[in-house]
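Enquirer: attaching a predicted model along with its sequence, questions to come.
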Amino acid sequence: MTDRFMLSRRQLLKTSAAGAAFGLASAAFPISRALAATATVGFIYVGPKDDYGYNQAHAEGAAALKGIEGITVVEEENVPETVDVQKTMESMINLDGASLVFPTSFGYFDPHMLAMCAKFPDVQFRHCGGMWDKAKHPMNAGSYFGYIGMGQYLNGVVAGHTSKTKKLGFVAAKPIPQVLLNINSFLLGARSVDPTITCQVIFTGEWSLAVKEAEATNALVDQGADVITCHVDSPKVVVETAAGRGAFVCGYHANQSPLAPEKYLTGAEWNWAKVYKMFVDDLVAGTPLPNFTRGGLADGFVKMSPLGPAVGEPARKQFDATLAEMMKGGFAVIKGPLKSNKGAVVATAGQAFPENAIELESMDYLVEGVVGSTA
């Protein structure tokens, strides 16, 4: 969808009384349309669909629906987390007849998606994240997410085998629980290879700020890190900068190997195609959609990028063996005895927190071996 077309849709919503009247009618029949084994599904992205990151991962998931008979996919990219996203959702419902909408960015949920849930009670909305609460939010809303920490642990396994300096680097946006879990998982994966390995983290303070991402990557390489990974919206700048400096890279969100074919080791990717197909199958069958959906590697919600040419045989063997254990279920990255990098005990001997442990959702520490601070 071009910017020109998106603008015309927004203008139509803003200026056409007929469009508003049509909205009252269209909101009444999405479910009957779904029961007829056809549906229009809307996807909204905060950035470009080809960002080699967060938005591309969702767009690839949406693309997997386009070959399904009876399913129409409508998309809009570069939609800010403002009232603009409400206009986009209204457009998809009123003009395109969407009966299921996926606003994929964190800031779309409250108040924007919730406002649309109230306005269009017959339309289903599912938000990427874990914000939906049965006690607080409407039943035509919901959330979905993936446990990707184990993917970062596998990144760490490969990084641990590859590093010569025993210093890894992590470019992160903000010290929120999911980001901290990814940092800790990466370091713990590397320490399963060599317990003396360290990982320095630099927080940029923003989900997408290319200048700071490049500066952070260069600073990490300058300080001896020879394998870099990240948790920002688009890893493109980090991957290209690190590879340009001669460092190896592990990816995140999507497959960035085309950006650095010789330096890309592997990556932790979302597999949203699996999730979106599950929702659409329920929609066209007339089955109530789940309000809270989570899964990890074993569930197919997360996948790993193919191992790159620089990955040696010992790394491949440990990677494959660890992945096989994870696929059995119950694998715990965070387990005791384990301390934070400030010396506090975060897991006692025999204590383990599997990926779905509620305690991980309030993580506020960096583990021993991570150089950096959450403050």
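Expert: The structure has been received and is ready for your questions.
Enquirer: make it CA atoms for all contacts and neighbour counts henceforth
Expert: Will do.
Enquirer: all helices for the stretch 1-150 of the chain, in order.
Expert: Counting by DSSP state H, counting those that start in this stretch, the segments of the stretch 1-150 of the chain that form helices are 3-15, 17-26, 30-35, 54-63, 83-94, 114-119, 149-162.
Enquirer: how about the second one: buried residues?
Expert: Of the residues in helix 17-26, 19-20, 23, 26 count as buried by neighbour count, 16 or more other Cα atoms under 10 Å.
Enquirer: return the distance of residue 173 relative to residue 23.
Expert: Distance, residue 173 to residue 23, by Cα to Cα, to the nearest Å: 39 Å.
Enquirer: next: residue 269.
Expert: Distance from residue 269 to residue 23, by Cα to Cα: 37 Å.
Enquirer: likewise residue 212?
Expert: Distance, residue 212 to residue 23, by Cα to Cα: 43 Å.
Enquirer: and what of residue 282?
Expert: 24 Å.
Enquirer: could I get the helices of the stretch 1-150 of the chain as a markdown table with distance to residue 179?
Expert: Below are these laid out as a markdown table (distance: least, Cα to Cα, whole Å):
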| stretch | distance to residue 179 |
| --- | --- |
| helix 3-15 | 32 |
| helix 17-26 | 40 |
| helix 30-35 | 37 |
| helix 54-63 | 14 |
| helix 83-94 | 25 |
| helix 114-119 | 25 |
| helix 149-162 | 9 |
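Enquirer: buried deepest among those, which one?
Expert: helix 149-162 (a mean of 28; mean count of other Cα atoms under 10 Å).
Enquirer: ok, and what's touching that helix?
Expert: The contact list for helix 149-162 (Cα atoms under 8 Å, 6 or more residues apart in numbering) reads 166, 168, 181-183, 185-194, 197, 227, 250-251, 265-269, 297, 302-304, 311-312, 314-316, 318-319, 322-323, 326, 333, 355.
Enquirer: now which of those would you call buried?
Expert: Taking 16+ other Cα under 10 Å as the criterion, what is buried in the contacts of helix 149-162 is 166, 168, 181-183, 185-193, 197, 227, 250-251, 265-269, 297, 302-304, 311, 315, 318-319, 322-323, 326, 333, 355.
Enquirer: let's bring in a second model and compare:
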Amino acid sequence: MENFDQTRRRVLASGAALLAGALLPAHAFAENKKEFRIGALNPITGAGGFYGPGMQKTILMVAQDVNAAGGAAGRMLRVFAEDCQTSPEAAALAVRKLVSVNRVEAILGTWSSGVTLATMAQTNPAGLISMNTSGATAISHENTEGLAWRFQATNERYGQGFFRAVEQEGFEKVATMALNNPSGRSVLEGFTKEWEGVGKKVVESVIYEPNRPSYRSEVQRILSRQPDAVVMGAYLPDASIILREGYQTGIPVRWLMPGFVGAPDLVKALGKEATEGVMMIDIIMNDGSAALERFNAMYSEAMGQPGSSNLYATMCYDMVLVLALAIEAAGPNASTAQVNEKIREVSSQGGTEVNTFEEGKEALKKGKISLVGASSRLNFDEVGNATQDLGLTVIEDGVAVYKGKVTV
């Protein structure tokens, strides 16, 4: 694409073969039944920039694997990649291009909840499939057409995880802080519902605006209530500022936040002392599965980093496989709606377990399959949400130490 910046060119360099046709006018391939067009809409820049390049790279690599195996139902996957900039406004423009110019049938890998909701506002009316790694409860409410598939735990579930962690640690005075967006607010709603359900009250709650250089007044307001712990719905940029300013007060408090803040980057930004004892709730990858082993090998070779560094890339890995197997199951002339109907069928339990596209393609000839994902087992519920297991990690001496599964 002609507008790729230097970062995007680096990320997509090895995906040139997939993108080679992306500049052709839509009519040049609109009637081509040998293609299934996918939009990869990922946060190459913005708050999700730590994860986005790996997410987009993974979509491209898995699509290449599917194509090398003869395609899905004989259809080659053609990927059109865009940077959502972790911005709903930028995402809306990118989606408009993907839908109206590139004529995609599915959009994969939206990260933040605001971006996912902005995407669904266009994909739902157009009858297109969307797959996301977002948590906001509103995504389920807006999934009226059954076209959106969530590979992330809901933020309500994250909130329940925070409640269990707080309960386990014996904290009694708890405050909450959240970024004023669908993701941040819904994390706190999930926690507060559980906390108040056992007869307790949040001692203070603050909703703050993004992109501010300081949150000192909000931090002082929270810490003036002398909480034992502060539950946060945050992204890395705002969490870094808040923890730095909280540490500077010298007031002891434990901070709890979602794992997507990113423990390594938080430590890198603030150092060991300011991050000591920070607690994070995040999804547990599907450890021990052949799918995760294959993803880890693919990701580390391509990105020079361990696969465990990018949970959201594992979800993108699963997205392409689920979609490709749904296309395979639906057949070569299937409509987008018919492909969508097969997504739950190829991923729910009860069939022959498969870990790769090749295994699934062969097993479909004999009957029902169940794709074992790298991120989870992908057993989607009635509103398209994968049910993920959660775990607790604590930053100790600059390292995120896994403490065990959190039952919700």
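Expert: Thanks, I have the structure now. Predicted, not measured: the structure shown is a model, and the values here were computed from it.
Enquirer: name the SS class of residue 273 of the first structure, please.
Expert: Applying DSSP: H, G, I helix; E, B strand; the rest coil to residue 273 of the first structure yields a three-state assignment of helix.
Enquirer: verify the contact between it and residue 59 for me.
Expert: No - using Cα atoms under 8 Å as the test, residue 273 of the first structure is too far from residue 59 to be in contact (9.0 Å).
Enquirer: of all the helices of the stretch 1-150 of the first structure, which lies closest to residue 107 of the first structure?
Expert: helix 83-94 (9.8 Å; Cα to Cα).
Enquirer: now do the contacts for residue 94 of the second structure.
Expert: Residues counted as contacts of residue 94 of the second structure (Cα under 8 Å, 6+ apart) are 41, 82-84.
Enquirer: redo that, cut-off 10 Å
Expert: Residue 94 of the second structure sits next to 39, 41, 81-85, 88, 119 when contact means Cα atoms under 10 Å, 6 or more residues apart in numbering.
Enquirer: which SS class is residue 210 of the second structure?
Expert: Here residue 210 of the second structure is recorded as coil under three-state DSSP.
Enquirer: residue 43 is in contact with residue 53 of the second structure, correct?
Expert: Yes - counting by Cα atoms under 10 Å, residue 43 is a contact partner of residue 53 of the second structure at 7.3 Å.
Enquirer: who touches both of the two?
Expert: Counting by Cα under 10 Å, 6+ apart, the residues touching both residue 53 of the second structure and residue 43 are residue 83.
Enquirer: can you show me the strands along the second structure?
Expert: Along the second structure, the stretches classed as strands by DSSP state E are 35-42, 76-83, 106-110, 129-132, 148-150, 174-179, 205-208, 229-233, 254-258, 279-283, 352-354, 369-371, 390-396, 399-406.
Enquirer: list the buried residues for the second one?
Expert: In this case it means strand 76-83 of the second structure. Buried residues in strand 76-83 of the second structure, defined by neighbour count with 16+ other Cα under 10 Å: 76-83.
Enquirer: helices or strands next to that strand in the packing?
Expert: Other elements packing on strand 76-83 of the second structure under the criterion 3 or more Cα pairs under 10 Å, 6 or more residues apart in numbering; DSSP states H and E are helix 6-12, helix 16-19, strand 35-42, helix 52-68, helix 88-100, strand 106-110, helix 311-330.
Enquirer: export those as JSON lines, with columns for distance to residue 168 of the second structure.
Expert: Shown next, in JSON lines, are these (distance: least, Cα to Cα, whole Å):
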{"stretch": "helix 6-12", "distance to residue 168 of the second structure": "41"}
{"stretch": "helix 16-19", "distance to residue 168 of the second structure": "49"}
{"stretch": "strand 35-42", "distance to residue 168 of the second structure": "36"}
{"stretch": "helix 52-68", "distance to residue 168 of the second structure": "33"}
{"stretch": "helix 88-100", "distance to residue 168 of the second structure": "36"}
{"stretch": "strand 106-110", "distance to residue 168 of the second structure": "33"}
{"stretch": "helix 311-330", "distance to residue 168 of the second structure": "25"}
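Enquirer: please identify the deepest-packed of these.
Expert: Mean neighbour count (mean count of other Cα under 10 Å) peaks for strand 106-110 among those, with a mean of 28.
Enquirer: same for it, what does it pack against?
Expert: Short answer (3+ Cα pairs under 10 Å, 6+ apart): strand 106-110 of the second structure packs on strand 35-42, helix 52-68, strand 76-83, helix 88-100, helix 113-126, strand 129-132, strand 148-150, helix 311-330.
Enquirer: chain center to that strand: distance?
Expert: Strand 106-110 of the second structure sits 10 Å away from the centroid of its parent chain (Cα atoms, centre = their mean, to the nearest Å).
Enquirer: one more: stretch 338-349 of the second structure?
Expert: In terms of Cα atoms, centre = their mean, the centre of stretch 338-349 of the second structure is set 20 Å apart from its chain centre.
Enquirer: what's the answer for stretch 56-66 of the second structure, then?
Expert: The answer for stretch 56-66 of the second structure is 16 Å, by Cα atoms, centre = their mean.
Enquirer: check stretch 128-137 of the second structure too.
Expert: 8 Å.
Enquirer: aligned partner of residue 282 of the first structure in the second structure?
Expert: Aligned by TM-score structural alignment, residue 282 of the first structure pairs with residue 322 of the second structure.
Enquirer: quick one: contacts for the closest residue to that match other than its chain neighbours?
Expert: Closest residue to residue 322 of the second structure apart from its sequence neighbours, by Cα to Cα, 6 or more residues apart in numbering: residue 343 at 6.4 Å. Residues counted as contacts of residue 343 of the second structure (Cα under 10 Å, 6+ apart) are 147, 149, 319, 322-327, 329-330, 380, 384.
Enquirer: understood, closing this out.
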